[in-house]
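> What follows is a predicted structure for the sequence shown.
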Amino acid sequence: MKKNLLSIIILALLVINLAMNGFMLLSVMTTNSQTAKLISDIAAALELEASGGAGGGFSNSNSGTVGVANIATFGYTGDNNLTISLKPGADGKTHYMLADVVFSMNTASQDYATYGSSESLASMSDLVKAKVIDVLSSYTMEELQADMQTAKDQVLEAVQELYGSNFIYDVSISAIYS
């Protein structure tokens, strides 16, 4: 008799344990779904994509991976390179930078058809050049030699803001200082 009573008590405890596990699972799943919804809402507000794709924002990482077949370039190279007067450095002298600037465009972007045509690029060329000069002339020669990536990021951001688009996703700057 004692063995049957003990078995009944164990069975009752197992049923109670099962009910408590079910309750805990439901409460965790509800909280998890609410958290996932909150994160999705925040990502949508920041215009981010879950896959890290080509949408939203104006940052460098917004383009995702662009295939070689979807890249077009324009810029200021060769005879059209830019001579930029830099901010005086620690030596107090004004230095100049002779820069080749190349912008990479994503031809698969929706805005490329609008802004990427040769006529559109030619009409905006002086404004883009002014943005590049504005950004780079705010640096000293020493600052640029130490960290060119920050300047590239600022040039890219300024040009993306000018166009209001991220179809231009990268900038390359090669420079000679004097």
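Yes, it's here. Numbers count the residues shown, from 1 in each chain.
> can we go C-alpha only for contacts and neighbour counts from here?
Noted.
> any idea which helix or strand carries Ala151?
Ala151 is part of helix 148-163, with elements assigned from DSSP states H and E.
> Which of the three states applies to Thr83?
What DSSP: H, G, I helix; E, B strand; the rest coil gives for Thr83 is strand.
> Disregarding flanking residues, what is the spatial nearest neighbour of it?
Spatially, and ignoring its direct neighbours in sequence, Thr83 is nearest to Leu98 (4.6 Å; Cα to Cα, 6 or more residues apart in numbering).
> Doesn't the one you found belong to a strand?
Yes: counting by three-state DSSP, Leu98 is part of a strand.
> thinking again about what came up before, what's the angle from the helix or strand just after the helix holding Ala151 to helix 148-163?
Using DSSP H and E, the next helix or strand after helix 148-163 towards the C-terminus is strand 168-177. Interaxial angle, strand 168-177 versus helix 148-163 (axes from the mean of the first three to the mean of the last three Cα atoms, to 10 degrees): 130 degrees.
> got a list of contacts for strand 168-177?
60, 62-63, 95-106, 141, 152-153, 155-156, 159-160 (Cα atoms under 8 Å, 6 or more residues apart in numbering).
> Use this one as the comparison:
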Amino acid sequence: MKKNLISVIILALVFANVVLTGLMVFTILPETQKANSLIENVASAINLELKNGSGATTADVPIENIETYQLKDGEKTTMTINLAKDEDGSSHFAVLGISLSLDKTSEGYTKYGTAALDEKSTIILNDINDIVRQYTIEQFNADTDGVKKAILKDIQNMFGKDFVIGVNFSTVQTQ
């Protein structure tokens, strides 16, 4: 008699467990799915903001989608820029050959293309001149990547963050 009573109690508890589990599945699961959807939407919005804020880099774009554009000052492919004076007051200059890395798949490329860079090359070269002039020869030689980043940021402010994705120095001579 005790074994039958215990079996009936266990069976009743198992049945109650199944009913409560089913109730939980049908009441909590839809709310969990809605919460997951909301979290995914927020995460994608944050990801878009982060990507939009930083701009693409040459590491983010496959090499077959990158086009290089050589900046020219007339027929010259290099430009000579006076650097900031040293502490001792001596003058120095840098001779730079500058090219830009363009993302061929970006909206900016279809909107501007290389024709816009041809038209605006004097503005771009002037901005590069203004940026490089701020550095002394020691600062320039110690942090050429910082100079490239400053130039890239300025050009991305002109054309948008997804069009120009890199600045390259093909020639660097300082004296």
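Yep, it's here. Given the structure is predicted, the values throughout are model-derived calculations rather than measurements.
> sorry, back to before: what lines up with the residue nearest to Thr83 of structure 1 in structure 2?
Using TM-score structural alignment, the partner of Leu98 of structure 1 in structure 2 is Val95.
> neighbours around Val28 of structure 1, how many?
When neighbours are defined as other Cα atoms under 10 Å, Val28 of structure 1 has 12 of them.
> what helices or strands is the helix or strand harbouring it leaning on?
According to DSSP H and E, Val28 of structure 1 maps onto helix 2-45. Judged by 3 or more Cα pairs under 8 Å, 6 or more residues apart in numbering; DSSP states H and E, helix 2-45 of structure 1 is in contact with no other helix or strand.
> which element follows that helix toward the C-terminus?
strand 71-76.
> and that following strand, how far from the chain's centre?
19 Å (Cα atoms, centre = their mean, to the nearest Å).
> so that strand versus strand 168-177, what angle?
Orientation check (the same axes, to 10 degrees): strand 71-76 of structure 1 against strand 168-177 gives 40 degrees.
> Asn62 of structure 1 touches Gly56, doesn't it?
Yes: in this structure Asn62 of structure 1 lies within contact range of Gly56 using Cα atoms under 8 Å: 6.7 Å.
> joint contacts of these two?
Residues touching both Asn62 of structure 1 and Gly56 by Cα under 8 Å, 6+ apart: Asn166.
> Give the closest residue to the aligned partner of Ser61 of structure 1 in structure 2 in space, chain neighbours not counted.
Using TM-score structural alignment, the partner of Ser61 of structure 1 in structure 2 is Thr57. In this structure, Thr57 of structure 2 finds its nearest non-sequential neighbour in Ile165, 4.9 Å apart by Cα to Cα, 6+ apart.
> Residue in structure 1 paired with the one you found?
In structure 1, Ile165 of structure 2 lines up with Tyr169, judged by TM-score structural alignment.
> cool, and Thr122 of structure 2?
Correspondence of Thr122 of structure 2 to structure 1, assessed by TM-score structural alignment: Asp126.
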